[in-house]
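> Pasting the sequence and the predicted coordinates here, then a few questions.
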Amino acid sequence: MNRPASSRPALATFGAPREDDALALVGLTVAYRVRGRERDVLTDVSLRVRRGEAYGLVGESGCGKSTVALAALRYLPRNGRVKAGKIAVAGEDVLALDADGLRTLRANAVSMVYQDPAGALNPTLTVARQLSEAFEAAGADASVARSRSHAMLERVRIADPGRVLASYPHQLSGGMQQRVVIAMALASNPALLILDEPTTGLDATVEAEVLDLIAKLRAELGMAVLLISHDLAVIGRMCERVGVLYAGRLVEEGATRDVFERARHPYTVGLLRCLPTRGRNKHAGALDTIPGELPAPGASAPGCIYAPRCRLADARCREQAPPPHRMASVHGEQMSRCHYHERAIELPFAAPPEAPRTSQGAVLNGESEPRVVLRALDVSRTFGHGAQAVRALDGVSIELHAGETLGLVGESGSGKTTLARLLLGLHAPDAGGAVELDGKRLHARVARRRAGERAALRVVFQHPDGSLNRALPVKRLIARALARPHDGAPPTHDASDESRIAGLLEAVRVPARYLAARARQLSGGLKQRVAIAQAFAGEPRIVICDEPTSALDVSVQAAILNLLARLQRERDVSYLFISHDLDVVRYLADRVVVLYAGRVVESGPAAAVFDGPWHPYTETLLAARALGESSANGTPLAPPRGCIFRAHCPRKLGAICDEAPPPLADAGGGHRILCHIPIAELRALQDAEKDIRAAT
């Protein structure tokens, strides 16, 4: 049946911009000049985002996603230029605009939200001043700008606009900062909103809130969205169509459901297989990965650019560049640059390494208990004094066993990172709490710990810039971490360091060509890989991983998770793994602890925690990830008399939750839940709700 012209699916390739395009790129080629030579980073890219449409752009770090966004804004760095092609935003020929025209376009037609909201906000100005400037740039006078600022914060679902307007950026949470940045981007009522990794680093509930906000605002304002993300789940939830970039080339495009259900390019198939799937963990074997690495920028090959990494490639692929094949799919037209697009879905799996075995140190048998290597005993941590005091941790006790992974989950502000810093000796616990290593009490301050104790615990931070000296080359960064400290003696090196450096970088998939590169020259994903190699260089017994894969694309994430599982199997190393990605925690963790407002509300074996019954807070976390629904939770600044989750609990019983602290109930097998609702009743309620969701 023929569709009306207005509802026909967008063509995968086309020759010119159209009237209903919010963004159109036609044959776009962009090059950067590096060391006197131009290197193409985008090659013949054609895509269109229709007015009111959400279009997702995915691919590995370095494939050119952000360059597409910068080119659309004509905001390329000084060493970048458009070599060929056309760019149109809301009908305007971007490349033909003079300085005034370009300023007008950026002020009125297109806005961009960057990955790190803190980097987009001026720390010395209040939110009111910065948001007012956005309205003033769009033509409003100062008084109108102030009133519109208040209304815009309400529009982005900020409950107390007055307080937020009077705040400085550092006084707001990451999710709140991102809402402010979105409000600034919407000040001009743009036809096109470009979002570059807007939810990276956000926990599941805040991510759901931000995505839900963007979807509602898109419906209200009728604007188009170009969403750049390495999170395929976010793309699948938010976008009608998706484009897949590889080494600066658009290799697949189509309706999101078509591409995700039956990918037509081996690279897309590989990306989708890298995702940890529900019900699978590290003991079932390694995740599938994409072999090899992205070609260097500007690299050219006579055949398919993906052939060196493709398990379907043959002589034809290496000699002939594939044209854009177009085919009809269920929800529209699909395009693939692959000679064998009909059987791309049959791509052979990578030969997995030996399936990981459960570490003997973590096995519970009838003869012995698992050996505890790290323990926190009733630790609390209070920041501030008097009326301004905030208790970030309140009576937390955890145990980490030899050779196991303990997953730590919870919203931003729940105390996860505070607990990690306390274990590392970067924070001291309040009086009465203690941290033990191998049953021996550790000094509260890292500077007072012995060298061997410091070497036993290493950390991988969420933001690699916090742990890497940006001025040093990669080789020296790893070499410094390889130095073997001894009490009372300077660090030493030996002749095997060169091969160990090469082995570490190969394990975390950092190409050898980056050995001489300085940290500031690396992409975010590459910096995180170097930080992980640095943490493992000293052969620690315990590694605290604080959101180590949040900045990585799915292919590198899969390789890192496989690496962590292999190192654990081979070296009996233990992990405290902090992450907002519950699918990653489900895959890697042996046991899970759920924190809310600085308290442990649930703990137990990973399978039990993820399969239920759940604490009502855990239930909201899982629902937010699975359904994209916001729990609308807030973390209280001070714990109440009763249950700390009472104000947001969907299963609140009544006065007992307000007045009495809940008991720690045993759900069996080491699974414990801090809740007034009896375990059997909690299980029945949640099973009934699962049945209703399955039926609808």
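Alright, I've got the coordinates. Numbering: from 1, shown residues only.

> From here on, just use CA atoms for contacts and neighbour counts.
Fine.

> how about the helices in the stretch 251-400 of the chain?
For the stretch 251-400 of the chain, applying DSSP state H, counting those that start in this stretch gives helices covering 256-261, 266-273, 315-319.

> so of those, which one's packed in deepest?
helix 266-273 (a mean of 23; mean count of other Cα atoms under 10 Å).

> what's the spacing between Gly62 and Val41?
Between Gly62 and Val41 the computed distance is 9 Å (Cα to Cα, to the nearest Å).

> Find residues that contact each of the two.
Ala247 (Cα atoms under 8 Å, 6 or more residues apart in numbering).

> Need the helices of the stretch 251-400 of the chain in TSV (columns: distance to Phe461).
Listed next are the helices of the stretch 251-400 of the chain as TSV, based on distance: least, Cα to Cα, whole Å:
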stretch	distance to Phe461
helix 256-261	32
helix 266-273	25
helix 315-319	40
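
> The residue sitting nearest the centre point of the chain and Leu664: what is the separation?
In the chain, the C-alpha nearest the mean C-alpha coordinate belongs to Ser550, at 3.3 Å (Cα atoms, centre = their mean). Going from Ser550 to Leu664 by Cα to Cα gives 32 Å.

> just to revisit the earlier point, pull the contacting residues for the residue nearest to the centre of the chain.
Going by Cα under 8 Å, 6+ apart, Ser550 touches Thr200, Gly201, Gln462, Ser579, Asp581.

> at 6 Å instead, please
Gly201 (Cα atoms under 6 Å, 6 or more residues apart in numbering).

> Let me know the secondary structure of it.
Here Ser550 is recorded as coil under DSSP: H, G, I helix; E, B strand; the rest coil.

> Break down the stretch 51-200 of the chain into its helices, ranges please.
65-72, 99-108, 117-120, 127-137, 142-155, 161-165, 174-185.

> okay, pairing it with this:
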Amino acid sequence: MSAASRRAHPAYEPASFAEDDALAVLGLTVAYRVRGRDREVLHDVTFRVRRGEAYGLVGESGCGKSTVALAALAYLARNGRIKAGRIAVAGNDVASLAPDALRSLRARTVSMVYQDPSRALNPSLTIGRQVSEAFEVAGDSRSDAHAHALAMLRRVRIAAPERVMSCYPHQLSGGMQQRVVIAMALASKPALLILDEPTTGLDATVEAEVLDLVAKLREESGTAVLFISHNLAVIGRMCSRVGVLYAGRLVEEGTVEDVFGAPRHPYTVGLLRCLPKAGRSKDSERLDTIAGSLPPLGAAVSGCVFAARCRLADDRCRSETPPPHRFNAEHGPQMARCHYHEQAASLPRAAAEPSLGEAMSGETMRAPHDIPASLALHAAHLSKTFDASGVPMRAVDDVSLDLAAGETLGLVGESGSGKTTLAKLLVGLVAPDRGGTLELDGKPLPAHVARRDDEQVKSLQIVFQNPDSALNRAHSVKRLIGRALSKLGALRGPAHGARLATLAQAVRLPSRYLDARTRQLSGGLKQRVAIARAFAGDPRVVVCDEPTSALDVSVQAAILNLLADLQRERGVSYVFISHDLHVVRYVADRIAVLYVGRLLEIGPARAVFDGPHHPYTEALLSAMPTFGGHTLPSKERIRLTGDPPSATAPPTGCVFHTRCPRKLGAVCEQLDPPFSDAGEGHRIRCHIPVIELRTLQRETQIA
């Protein structure tokens, strides 16, 4: 690379700060003091985020992404310290700032949206007070701050913001809390906005709106963004450059087009191969995985830190630390810390891992020929009405669906659409209103789990969206999984220990965590424990409520492969709830679309995704972040007007007419549309004829 090229790109001047840096991290090494020893979590990390730029930071949980953000704000835990390196925010050397100057920097220059919104909100203050306070710190009067807080809540797509202003954090869902935190972070129009997994709890439409809001803020005020996420499609949409962290080292950096389109480090190649590809399904392609796990915190590693998991590694990799190889890629400078970076694209695919069924030696397995070919689960006319301060709220409204043996039904819709309530109705955690019926394998299923026998309980299991709500924080992982094995699998002695080890291996849970308490685990590790516990018996149906939302793409791929393996071997059926429509398209055989408790569309996955589809489904699909290698195509998004209606007062006629971009008129406002048959079991609940929907949606795609 020429001297001129190096001067043109400030990343090649690691010794000093540049004038156009919103954030400069130079040679950063951070260690935590644990049991009398310094354990390094970041090692010699250098990157820059220029003013007005969006820079993505990706990598698995435990790679050090959040530590970078906390170090930039001087928010490291008490046992954490910067051993080497420098950090500057908007030209201010963070380490040299006096306490008052540091507080001013945090209030006016840099804002951060944390991964867990519940820990960023004060449980004793209303939402209105907390959001208003953010504007007051930025210089507003109390009356102006209240008005601006209300407007900001509307901008981040919070329904009924006046009501939310008077709520406390515990009264909001995780997605609502995240939107509140984003609103607070945007109050000061900061020079640098740090987003740490900001869209984890958001559905596709709200995620798209929030990302649009962040992009607009960048355009209007020149705000720079450090975007930390395991959602590579979101990084591809939002960022111009990206850095890849592994075990505290920056192993690759460059433009998004180059790093995602032509990666030069085996770790980046592995991450990208873990993603479900458009048009592929569990039946056509097994997801690639990255074998093994991250080295323990602070472990001394000779040679390349990724060598133990790399399928290109040789003796040189295990003995010599690779330098940062820098070169000009198609769209700009690129760096990769790999001896064989030119061969990264030829990385062999992972060999298929032993299936869970093979490892269990058939002891409790149901042989494939014993699996009935009939319906596994039948639900008819399920409704659920809750009391909301004396007002009836119908969370699920007359939903009927069937689930065949060995089938996956994807359940999609925005937050508040009734997906989780429907899941709880199916597993008996909530009893439906009168008139609803459930059947398991053709036999009546009691509405409430307390009235189900042991066989029915173990045959219908659930994996919850939030593992903290399902796992006892005081118990060890071994005890949590072991108790489920004893109760659901009826295993004792050596068989119990062997099955426990097999389950842990199947969900990629390292054995060193078996003696840990769940309070010591990351969100992704907790979810793995919850999944292992759900499969401890011999379930016929597993309801998966956002089972991979907290997982890295590498672990997500392993979990999705596991679900597919179990389905092929045992005919287990899934109801799979997710905001990630890419994952739903990969794993689902059929898809059901819910909106404000109503079923608007149901049919084969390919038919629902390819169309024709309900206008609401059309909006959901258009909000999906696209990911396309060298090019990141920008499809025109269908923007929904207004807020989702409250389940306490749903609209008359078609429940979607208040937001529908294809509304016909009075017929939509007055009459509830019937289901129309689009062929092959594909049904759409809309007044617009199927043939007209197909024509309209084809025209939109062409335009």
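Alright, I've got the coordinates. Here the structure is a predicted model, which is why all the values come from computation and not from measurement.

> on that earlier part again, corresponding residue for the residue nearest to the centre of structure 1 in structure 2?
Counting by TM-score structural alignment, Ser550 of structure 1 lines up with Ser549 in structure 2.

> So its match versus Ala605 of structure 2, what's the distance?
20 Å.

> swap in Gly428 of structure 2?
Distance of Gly428 of structure 2 to Ala605 of structure 2, given as Cα to Cα: 27 Å.

> Check Asp196 of structure 2 too.
In terms of Cα to Cα, Asp196 of structure 2 sits 32 Å off from Ala605 of structure 2.

> now do Ala395 of structure 2
Plainly put, Ala395 of structure 2 is 25 Å away from Ala605 of structure 2 if you go by Cα to Cα.

> do Ile577 of structure 2 as well
From Ile577 of structure 2 to Ala605 of structure 2 the distance is 14 Å (Cα to Cα).

> So for the two, which residue has more residues nearby?
Ile577 (28 against 23; other Cα atoms under 10 Å).

> Please tell me I have it right and the more buried one contacts Thr408.
No. With contacts counted by Cα atoms under 6 Å, Ile577 of structure 2 stays clear of Thr408, the gap being 10.2 Å.

> So for Leu522 of structure 1, which of the helices of the stretch 51-200 of structure 1 sits nearest?
Closest to Leu522 of structure 1 of the helices of the stretch 51-200 of structure 1, according to Cα to Cα: helix 65-72, at 14.4 Å.

> Could you give me the buried positions within the closest one?
Buried residues in helix 65-72 of structure 1, counted by 16 or more other Cα atoms under 10 Å: Lys65, Ser66, Thr67, Val68, Ala69, Ala71, Ala72.

> What's the match for the first one in structure 2?
With TM-score structural alignment as the criterion, Lys65 of structure 1 lines up with Lys65 in structure 2.

> residues in contact with that match?
For Lys65 of structure 2, counting by Cα under 6 Å, 6+ apart, there are no contacting residues.

> Look up how far Asp672 of structure 2 lies from it.
Using Cα to Cα, Lys65 of structure 2 is found at 49 Å from Asp672 of structure 2.

> How much space separates Val34 of structure 1 from Ile544 of structure 1?
Counting by Cα to Cα, the gap from Val34 of structure 1 to Ile544 of structure 1 is 37 Å.

> What are the boundaries of the strands in the stretch 201-350 of structure 2?
Taking DSSP state E, counting those that start in this stretch as the test, the strands found in the stretch 201-350 of structure 2 are 224-228, 241-246, 249-255, 325-328, 333-336.

> ditto for the stretch 501-650 of structure 2
Under DSSP E, counting those that start in this stretch, the stretch 501-650 of structure 2 gives strands at 541-545, 573-577, 590-595, 598-604.

> now the stretch 1-150 of structure 1
Using DSSP E, counting those that start in this stretch, strands in the stretch 1-150 of structure 1 cover 21-34, 37-50, 54-58, 80-89, 92-93, 110-113.

> Among the ones you listed, which comes closest to Leu627 of structure 1?
Using Cα to Cα, the nearest of the strands of the stretch 1-150 of structure 1 to Leu627 of structure 1 is strand 54-58, at 18.2 Å.

> on that earlier part again, mind checking which of the helices of the stretch 251-400 of structure 1 is nearest Ala344 of structure 1?
helix 266-273 (5.1 Å).

> Name the nearest residue to the alignment partner in structure 2 of His671 of structure 1, sequence neighbours excluded.
Aligning on TM-score structural alignment places His671 of structure 1 opposite His682 in structure 2. Spatial nearest neighbour of His682 of structure 2, chain neighbours left out: Gly603 (3.9 Å); criterion: Cα to Cα, 6 or more residues apart in numbering.

> repeat for Thr549 of structure 1
Nearest one to Thr549 of structure 1, counting by Cα to Cα, 6+ apart, is Gln557 at 5.8 Å.

> Would you check how far apart that neighbour and Arg509 of structure 1 are?
10 Å.

> who's more crowded, those two?
Gln557 (24 against 19).

> what's the spacing between the more buried one and Asn122 of structure 1?
The value you get for Gln557 of structure 1 to Asn122 of structure 1, if Cα to Cα is used, is 32 Å.

> cool, Ala535 of structure 1 as well?
Applying Cα to Cα, the value for Ala535 of structure 1 to Asn122 of structure 1 is 32 Å.

> These two: who's more crowded?
Taking neighbours as other Cα under 10 Å, Ala535 of structure 1 and Asn122 compare with Ala535 leading, 24 against 14.

> tell me the contacts of that one?
Arg458.

> Now with 10 Å, please.
455, 457-461, 467, 478, 481-482, 529, 543-545 (Cα atoms under 10 Å, 6 or more residues apart in numbering).

> Check Val587 of structure 2 too.
With Cα under 10 Å, 6+ apart, Val587 of structure 2 has these contacts: 276, 280-283, 407-410, 560-561, 563-564, 574, 576, 581, 605.

> Name only those of those residues that count as buried.
Buried by 16+ other Cα under 10 Å: 276, 281-282, 407-410, 560-561, 563-564, 574, 576, 581, 605, out of the contacts of Val587 of structure 2.
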